[in-house]
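A.B. asks: next comes the sequence, and after it the predicted model I'd like to discuss.
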Amino acid sequence: MTTSSAFTTRLPAAERAVYGRQARTRVPRSEQGRFDPGPKRPNPIEVIERQSATRVPELVPIRYGRMLESPFRFYRGAAAIMAADLGTAPDTGLRAQLCGDAHLLNFRLLASPERHLVFDINDFDETLPGPFEWDVKRLAASLAIAGRANGFSRREQDGAVRACVLAYRERMREFADQRTLDIWYAQDDTERMRKLLVSSMDKAARRRTAEATARARTRTQMQAFEKLTRSTAEGRRITPDPPLITPLGELRPDQAGEGQEREFQNLLDAYARTLPSERRHLLRHYRLVDIARKVVGVGSVGTRCWILLLLGRDDDDPLLLQAKEAQESVLAAHTGGERYDNQGRRVVTGQRLIQTTSDIFLGWTRVMGLDGRGRDFYVRQLRDWKGIVQPETMDPALLALFGSLCGASLARAHARSGDPVAIGAYLGGSDRFDQALTAFAQAYADQNERDFEALEAAVRSGRLHAERL
């Protein structure tokens, strides 16, 4: 696979644009709309089972239960299936650092270190360099699937997808004309969002946007601390809610594995060494007082995830960290790309490259379990001003507006890590790419429904066991 950003960014802009247009000979823009799984397509249930084999066995049924809630929930857990589908098709060779799982719920409001709200990508478990269009296709398909879940018409679904892809294409072409440092410093803060959307939003939509921003500001460490912990005779401790939140002391030794207390102190010590010196100094002000296993998300269910409760001056001075297991990216088998000695480091490196305002406590580590196997983790704050969208409450116009925000934000991420001149030249000034991605999104939404039905059949037959909580 050709790596454009490795060398084209050092060429004059005119030559980079030529390179981008030449990529149309490898994959014409109209061909981006094709989805042909073919007879050799991997069985989606086998793909899911291979992932489950590396996860905590007693949590795997929860993953299947969550994926069975709807085709959209299934899609959130099926990044490996889509990676296999994209990996067998021709690609442009125009690479960027990919999110790897760029569905619409992985975009949200986040807190910058300066305590400003920004709109950005949130989840980087699958990040890896790859063809830029893979992220755009995953995002586009997620909008079509969300529109179907809401009962929108085909025209309304297509409108949301086109708004997203148009925003991606136009912003990438804007970045193609900007200075390198201007691209690097670009942010999607709330002021920019307001200017982008105010002319397109009615009064009710503006009110809902303001409410979402206000809610994000309440989702602080202290709010999470009050919700997730309780006062005990030993001091503040994590509140049990098994099997979703299970304190370390309530896990069997064979379930805890690497979760022994001494191993977690080792985890913190090793993790601290990946932080800048001033952040290490800050972390030394806290002491570890409690640990619990947490079930997270849809696609991540079954991977090892731990809440670490640290306290500073007293019981009202908390720091909640999340240590989440990082396994190999679902893209790795299809990119021939970079390999890391630590998958947590892969996640952190990718996040720092494409996210404008990363968590100040973001780092990585490796833990050796009782089974003698080393497992990689990345660590970040559990919650810090995160605003999460609810697509099921959106009308067609609001889904299209949110899609345009996501598309513009993804373009900024790709422009930081790839070649915006080459990608912008490939995309061009017409809507040919937009129309193609709209067709792809519908074709892949059809495939996603078939895969969802296959999971339902596997559970009915007893091949897989699902648990709904």
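C.D. replies: Done, it's in.
A.B. asks: C-alpha from now on. contacts and neighbour counts both.
C.D. replies: Will do.
A.B. asks: look up how far residue 277 lies from residue 284.
C.D. replies: 11 Å (CA to CA, to the nearest Å).
A.B. asks: now swap in residue 312 and tell me
C.D. replies: 18 Å.
A.B. asks: who are the packing partners of the helix or strand where residue 444 lies?
C.D. replies: Residue 444 belongs to helix 432-460 when assigned by DSSP states H and E. With contacts taken as 3 or more CA pairs under 8 Å, 6 or more residues apart in numbering; DSSP states H and E, helix 432-460 sits against helix 44-52, helix 71-76, helix 132-149, helix 154-176.
A.B. asks: and residue 414, which of these is closest to it?
C.D. replies: With CA to CA as the measure, helix 132-149 is the member of the helices and strands packed on helix 432-460 nearest residue 414 (7.1 Å).
A.B. asks: now the angle from that closest one to helix 432-460?
C.D. replies: Per axes from the mean of the first three to the mean of the last three CA atoms, to 10 degrees, the angle that helix 132-149 makes with helix 432-460 is 60 degrees.
A.B. asks: take a look at this one as well, against the first:
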Amino acid sequence: FDSKVRRAIVKTAAEAYREAMREFARMGTLDVWYAHMDADELYERMAHKASKSERKEAEELLDKARSKNSARAIKKLTEVVDGELRIVNEPPLIVPLREIVRQYSGMDVPDPDMHERERITARLLSHYRKNLPDDRRRLIEQYRGVDIARKVVGVGSVGLQAWIVVMEGAAEKDHLVLQIKEARDSVLAPFVGKNAGDTPGQRVVKGQKAMQIASDVLLGWTELPGKDGTPRSYYVRQLWDGKGSADLDEIDEDALEALAGACGWTLAHAHARTGDRFAIAGYLGKGDGFDRALVRFAQSYADQNERDYQAFLESLC
């Protein structure tokens, strides 16, 4: 998009944040806590100025998100081998534990039998189960782990461990896929301190539950020993739980502006639930100074990204 459209989109996000925070400052605490924007409301915002074909695409996006669950993950990420459910080996993105053992041993070692894989997976998840509330613990204890694999995830997790665990329930086709992601100390910790006793995984889980109106019911944390014996902290969640996102390569300016506004509202709600909504609203004020400042910052940040990328390309020559 040209610079005028980009500025309008950023301004919409900042304005939505500022106005939502002012509204939250006028609301009671419980009202703020329960406020939410559901998927249908988001669709209405994005479809307001959309064409018929664009509205159809938005509907398909919502349908796809609603169906993106463990059943779909099983269909995409596993296969049946000798009557047993196995995670597919698709290096470097997905590498089952059995393949990692072979790589590190340098030998074509036999694949651990199903009971051995269950034992390893059970050990990995035992601490996670203990940290769940009683009702969630009863839920997860009805499943048993049958396979585990390392899975490459997003850019923000480069260098951190990430695993997926396939679990089976008592009924046929009753499956669950969990993701175990390593957590590190926040980059803000040196400046604001850490909560005493909290592991990085606990911090992530507590933060998500505080900010989100509806977190994953199986969200939890655990610790596992690393190669050197030092504990590594992780948080655990369902791999897919109604997950969806807009296609930013295809989205038009009207839909992106609506999405930006929804993101601004959502961020304001998270901050209103966890911070001092009165102080934030007072700092932002009634005028659009904050909105214009964010527009300038976004432009300079985008320019900096382009300069950094160019420097990276030159360093490869």
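C.D. replies: Nice, thanks for sending it over. Values in this document were obtained by computation on a predicted structure and should not be read as measured data.
A.B. asks: on that earlier part again, check which residues of the helix holding residue 444 of the first structure are buried.
C.D. replies: Residues of helix 432-460 of the first structure classed as buried: 432-449, 451-452, 455-456, 459 (neighbour count, 16 or more other CA atoms under 10 Å).
A.B. asks: same question for stretch 225-237 of the second structure.
C.D. replies: Here stretch 225-237 of the second structure shows 232-237 as buried, counting by 16+ other CA under 10 Å.
A.B. asks: can you tell me what sits against stretch 396-403 of the first structure?
C.D. replies: Contacts with stretch 396-403 of the first structure, where a contact means CA atoms under 8 Å, 6 or more residues apart in numbering, come from 104, 143, 147, 152, 156-157, 159-161, 163-164, 197, 200, 205, 391.
A.B. asks: pick out the most distant pair among those.
C.D. replies: Pairwise distances across the contacts of stretch 396-403 of the first structure peak at 21.6 Å for 152 and 197 (criterion: CA to CA).
A.B. asks: inside strands: which ones of the buried residues of stretch 225-237 of the second structure?
C.D. replies: Judged by DSSP state E, strands contain the following of those: 232-237.
A.B. asks: could the residues you listed go into a markdown table alongside distance to residue 253 of the second structure?
C.D. replies: Shown next, in a markdown table, are these (distance: CA to CA, whole Å):
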| residue | distance to residue 253 of the second structure |
| --- | --- |
| 232 | 43 |
| 233 | 41 |
| 234 | 38 |
| 235 | 36 |
| 236 | 36 |
| 237 | 33 |
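A.B. asks: of the helices and strands packed on helix 432-460 of the first structure, which approaches residue 303 of the first structure most closely?
C.D. replies: Nearest of those (CA to CA): helix 44-52, 8.7 Å.
A.B. asks: tell me the helices and strands packed up against the closest one.
C.D. replies: helix 79-87, helix 432-460.
A.B. asks: nearest to residue 301 of the first structure, out of those helices?
C.D. replies: That would be helix 79-87 among these, by CA to CA, at 13.0 Å.
A.B. asks: where in the second structure does the helix or strand just after that closest one align, residue-wise?
C.D. replies: Remark: after helix 79-87 of the first structure, the chain's next helix or strand is strand 95-98, criterion DSSP H and E. Mapped onto the second structure using TM-score structural alignment, strand 95-98 of the first structure spans no residues at all.
A.B. asks: tell me the residues of the second structure aligned with the very next helix or strand once past strand 95-98 of the first structure.
C.D. replies: Using DSSP H and E, the helix or strand that directly follows strand 95-98 of the first structure along the chain is strand 107-111. Alignment of strand 107-111 of the first structure against the second structure: no match, by TM-score structural alignment.
A.B. asks: buried residues, the following helix or strand past strand 107-111 of the first structure. List them.
C.D. replies: Of the helices and strands lying after strand 107-111 of the first structure in sequence (DSSP H and E), the nearest is strand 117-121. Using 16+ other CA under 10 Å as the burial criterion, the residues of strand 117-121 of the first structure that qualify are 117-121.
A.B. asks: quick one: contacts for residue 151 of the second structure?
C.D. replies: 93-95, 162-164.
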